[in-house]
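> Need the 3D shape of this:
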Amino acid sequence: MNLYRKYRPQTFKDVVGQEHVKAAIVGQLEAGDAAHAYVFSGPRGVGKTTIARLIAKSLNCTERAHGSAEPCGTCQSCVAITEGRAMDVMEIDAASHTSVEHVREHILERVRVAPMHQKHTVFIIDEAHMLSKSAFNALLKTLEEPPAHVVFMLATTELHKIPDTIVSRCQRYQFFMLSPEVMMKRLKGMCEAEGKRVDDDVLREVAYRSGGSQRDAESLLDQLLHLEQSHITRERAVTVIPMTDLGQVKAFLEGWAQRRPQTSIQTLQSVMEGGTDLNGFTARVLEVLRGVLLHRLGAISESMAYTHVQFEDFASVLKEVSDARLTDMLEAAQVAATAPAHEALPQLPLELATIRVCGDGDTVTPPVAPSASAVHFMETIEDSTTVAVSDEDNASAQAGVGSVAAIALEDVKSRWSTFQSKLRKKHASLPLAMELAEPISVDGCAIAIRVPFAFYAETVNAGQNNRLLSTLMSEVLGSTVSIKAVYETSGNAVVDSVVDAFGGVVQE
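Below you'll find the predicted structure:
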């Protein structure tokens, strides 16, 4: 039997978390004043259906002590509900029974009939937001004035999809994700009951991956407990649940903090070679950067991604990084996390983020030139992530651009860093092509820039990309200009330094 079924709470005191909901419901049951309809909303796997079942057991328990809300768990009614065979307690999956016909046949018809075995007829409608509009309309009158023996409980993960007319006829309770302490305590208790010893860092990984859902955490733990070993270490657990090495996260961020892209990219290569889930690695980088930034702002938040000691270690690595640059790091990691996946180069978004983060400032470390296999990806980016120049951008450019006038090459060079900074805020991939670019000549209002790779020139000169670049440069210079990329390699010191550092040849 699955853990989450085997250890499903059978009394209110066994329910972990949701203290605000338990206090209100228990108070009603102790006073004998339960509502006729409830709406339970919140994330999946946090106890909504469990609470609904406990209410059904409590209302129908024949041996419940006076003034108590706890069901006895041993009477015929409690046993039948626990085993899922109580005829008067009906659980309806609204996701697969959305029609008004089903509501009429299985709910409205049953409402008119007295319960067969229990005191109350209880309807637990799971994923209630999936019901059709007609089905909700059919329930309205019954929810407003139900028979005394009928109780409705609607559980949903998307409250906004339930009509206000339905919600207003029910008592609504909001459920929340479980805290780290509550989840760890619950998981440890299950391990002890199963006679297994699981290391804390493994349980922390299980809790982190569950995203605050106790049911998801118990499902993951169930997979681990099926290992033959009585003591489950991190080394054993990785065969079932791939884990991110926080030491690699630290090394990666050290490269960012010290503006050493080689360190970060080498760490990234180790992550790839080790078979670590890259999405999970990126998520940990985001979690750490967010945690450190919030800590500096005084908004300390709990996280299952690391222990307090590990957090202090990360904070030490980033202590010399300013708040502004830390924010830029977080934004770069966010762009990498949401970038389109590429089958051949899944690490490319993080490599671009590394170039961006380590290339800012007075001392720019030459970024790693992408391999020739990146050509197809850059062409894909052109089609899928090209940013069109919006009306607001055009209006802004017109407001800041003066009359067409001759521009000197020195003017362009002196404002090149400002132009690149504005570009990073507007586009995810173009900044890579422009990192190694340099202005070489000005002919009237036409600016020629040199790029070291042919596919960079194609990217810069392509349609909407070129219009965006020309618009941004016009804003910076205060005069309408155009940009054209020229592919040249000779005499480019930056390219030569990259080739010297990393080996290889420049491919046309």
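
> alpha carbons only for contacts and neighbour counts from here, please
Fine.

> Count the residues that sit near residue 279.
When neighbours are defined as other Cα atoms under 10 Å, residue 279 has 16 of them.

> go on, residue 36?
By the criterion of other Cα under 10 Å, residue 36 has 20 neighbours.

> Tell me the secondary structure at residue 303.
coil (DSSP: H, G, I helix; E, B strand; the rest coil).

> Now it: closest residue in space, sequence neighbours ignored.
Closest residue to residue 303 apart from its sequence neighbours, by Cα to Cα, 6 or more residues apart in numbering: residue 180 at 7.0 Å.

> Would you mind measuring from that neighbour to residue 211?
10 Å (Cα to Cα, to the nearest Å).

> what packs against the helix or strand that contains residue 293?
Assigned by DSSP states H and E, residue 293 belongs to helix 278-296. Judged by 3 or more Cα pairs under 8 Å, 6 or more residues apart in numbering; DSSP states H and E, helix 278-296 is in contact with helix 246-257, helix 308-317, helix 323-338.

> Need the winner for burial among these.
Ranked by mean neighbour count, the helices and strands packed on helix 278-296 are led by helix 246-257 with a mean of 20 (mean count of other Cα atoms under 10 Å).

> What angle do helix 323-338 and that helix make with each other?
120 degrees (axes from the mean of the first three to the mean of the last three Cα atoms, to 10 degrees).

> Helix 246-257 vs helix 278-296, what angle?
Following the same axes, to 10 degrees, one obtains 60 degrees for the angle between helix 246-257 and helix 278-296.

> And this one, please, so the two structures can be compared:
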Amino acid sequence: MSVALYRKYRPKNFSDVTNQNHIKITLQHEIESNHLGHAYLFCGPRGTGKTTLARLLAKAVNCLDLKNNYEPCNECDSCKEILEHRSLDIIEIDAASHTGVDNVRENIINNARFTPAKSKYKVFIIDEVHMLSISAFNALLKVLEEPPKHVIFILATTEAHKIPATIISRCQRFDFKKIFAKDLVTRLRWIVSQEGMEVEESVLEQIAKHAGGCVRDAESLLEQVLSLGGQKITAEQATLILPRSDHNLFYELFSLILNKQKAEALGFVNKLLEDGIDLNQFTDNFIEFLRQLLIYKVTNNPHDLARDFDDNLVTRCIAVLAKAEETQIINIISKLLANKDLFKQNYLVQLPLEITLIELCSLKIAVLTSVKPVTALPSIKPPINPVSVSTQKDEAIVFAPVHEINEVPIAEKQVVEEIVIREVGDLIGFLNFWHVVLKEIKEQNYSLFMSLHMSKPLSFVDDKLVLGFLFELQRTRVDDLKSMNIIKEALLKHLGRKIVVETIIDSKLTLADLPKSTNFDNQVAALPKTPEEAVSDVASEFGGQVVG
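I've put the predicted structure just below:
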């Protein structure tokens, strides 16, 4: 029976390990200086070299004839025993099948008491250590606190967050990274040459992309491709083995959404269904694809895409992202996440994704920069002969001058409700919204509302609001951290951006300057909801009438 490629070409020296240089260099220095730790924790994704480096470390610390003061020779008795898995002093334990405290006591604690049979160190390699039970971790903790001098522990895991902090704090932690596609291609090319065969470069690139940074997956997939036979494997032959690239499918769907191609998007879903693709899993992976595009859009760093995409796809993604906005990608991700629960229902399997795509393709405004700022009050033209009206009694309530705007289509209104940034540039414009903000606060915290009612907005410049108070008691109440958070959230909700709030005592204020409670309720109730109501209310306030 032939040996699997990932076993046949498992690295025998540190120099053979693909990437992970930040870990290799540290371990090599420790071996060379003989300053070894008693416990190591190797964390990272599967297939990135955790177990391989654990065995290399075990082999190096026990090698009788080190090369370059840190590389195992692979020729001495100790190295040969470890390579052939017959060393009594290298104990590998699969924590997934030995989770209990009894297993830890029997296989680790009791064994650790005895000196090595032949080697300098007795090394315990515990794979998938996060699978141990709490009691097993507690038992392991005791021996990690006071380890024998002749024992080294190497813990490996893909889920470091499940390991107790007391264990992690007693280990040297090393975090393994996924392997870049170009480095995987280099290793695959070397393996192909060792096998005396030829594989087209495009095939190796496809294998590397499908592996997702996992060396073992890449080598296993290469083995399937090589099994096609012949001295040279072409891209056409490899299509019989290699799965279709999901990234290209994701790119195609993303383009359909951006171009609002509703019918084509539905046809795309039907094609996925015919090909037997799990639409729930496809949606999850599509969200991850969009996340990568969003990261690139923010960082503008092509390496964020090159890690998982081939060069051709990177070029296409960069081209389409040049025409897209961050808010578009965020909107797509939000819609997909919002409709994820529909997959749990007993409906047609394609229905949740179809509904989401129809919604996304139907939006007329999806980009923040394409939405014109909308004022809260529809506008009127000032009357030709304005009537002189005394506003002395209501001088705290001033309506901002407004200008004629066009009616917003219904489809646009729905999006504007999601993304609204108010045009408020001065105190007069701000006062148009202040009553609505107060009403929002009143519903959340009546006591805070009453304290704010004893204040008056003094200025609003560069998104900074200054509130003047008559009494220190109310000012202190409003300036409280919890109260200030409520105020800022209400301002953010109604103005669409963060506002800085400052509170001061204004000695010029009098009770007559503060708004009356009865007037406040009427003002909020009378706040116009439609363009017609706005025109009528403002004209009535100034004693005028609507002409034309």
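
> ok, back up a step: now distance to residue 171 of the first structure too, for the helices and strands packed on helix 278-296 of the first structure, in a markdown table please.
Shown next, in a markdown table, are these (distance: least, Cα to Cα, whole Å):
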| stretch | distance to residue 171 of the first structure |
| --- | --- |
| helix 246-257 | 44 |
| helix 308-317 | 39 |
| helix 323-338 | 38 |
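
> Spatially, what comes nearest to the alignment partner in the second structure of residue 80 of the first structure if we skip its sequence neighbours?
Mapped onto the second structure by TM-score structural alignment, residue 80 of the first structure lines up with residue 81. Nearest residue to residue 81 of the second structure, sequence neighbours excluded (Cα to Cα, 6+ apart): residue 87, at 4.9 Å.

> surely that neighbour meets residue 59?
No - if you go by Cα atoms under 8 Å, residue 87 of the second structure and residue 59 don't touch, sitting 10.1 Å apart.

> Of these two, give the one with the bigger neighbour count.
Under the criterion of other Cα under 10 Å, the comparison of residue 87 of the second structure against residue 59 puts residue 59 first, with 28 against 18.

> Which position in the first structure pairs with that one?
Counting by TM-score structural alignment, residue 59 of the second structure lines up with residue 57 in the first structure.

> Work out for me the element that match sits within.
Counting by DSSP H and E, residue 57 of the first structure is found in helix 48-60.

> now residue 268 of the first structure
For residue 268 of the first structure, the element it lies in under DSSP H and E is helix 261-273.

> Give me the buried positions along that helix.
Across helix 261-273 of the first structure, burial judged by 16 or more other Cα atoms under 10 Å covers 261, 262, 263, 264, 265, 267, 268, 271.

> Which parts of the second structure are strands?
Ranges of strands within the second structure are 39-43, 90-94, 122-127, 151-157, 172-175, 198-199, 232-233, 455-461, 464-469, 500-505, based on DSSP state E.

> Show me what the last one is packed against.
Counting contacts by 3+ Cα pairs under 8 Å, 6+ apart, strand 500-505 of the second structure packs against strand 464-469, helix 472-478, helix 481-495.

> Could you tell me where that strand falls in the first structure?
Across the first structure, nothing matches strand 500-505 of the second structure (TM-score structural alignment).

> Can you report how many residues lie near residue 427 of the second structure?
18.

> Other residues contacting the helix holding residue 293 of the first structure?
Residues outside helix 278-296 of the first structure that contact it (Cα atoms under 8 Å, 6 or more residues apart in numbering) are 243-244, 249, 253, 271-272, 300-301, 305, 311, 314-315, 323, 326-327, 329-330, 333-334, 336-337, 346-347, 350.

> picking that back up, what residues do residue 87 and residue 59 of the second structure have in common as contacts?
Listed as contacting both residue 87 of the second structure and residue 59 by Cα under 8 Å, 6+ apart are residue 78.

> mind checking how far residue 292 of the second structure is from residue 24 of the second structure?
Distance from residue 292 of the second structure to residue 24 of the second structure, by Cα to Cα: 29 Å.

> With residue 238 of the second structure instead?
Taking Cα to Cα, one finds residue 238 of the second structure at 34 Å from residue 24 of the second structure.

> Of those two, which one has the most company?
The residue with more neighbours, out of residue 238 of the second structure and residue 24, is residue 238; 22 against 15, by other Cα under 10 Å.

> Correct me if wrong: that one contacts residue 225.
Yes - with contact defined as Cα under 8 Å, residue 238 of the second structure and residue 225 form a contacting pair (6.1 Å).
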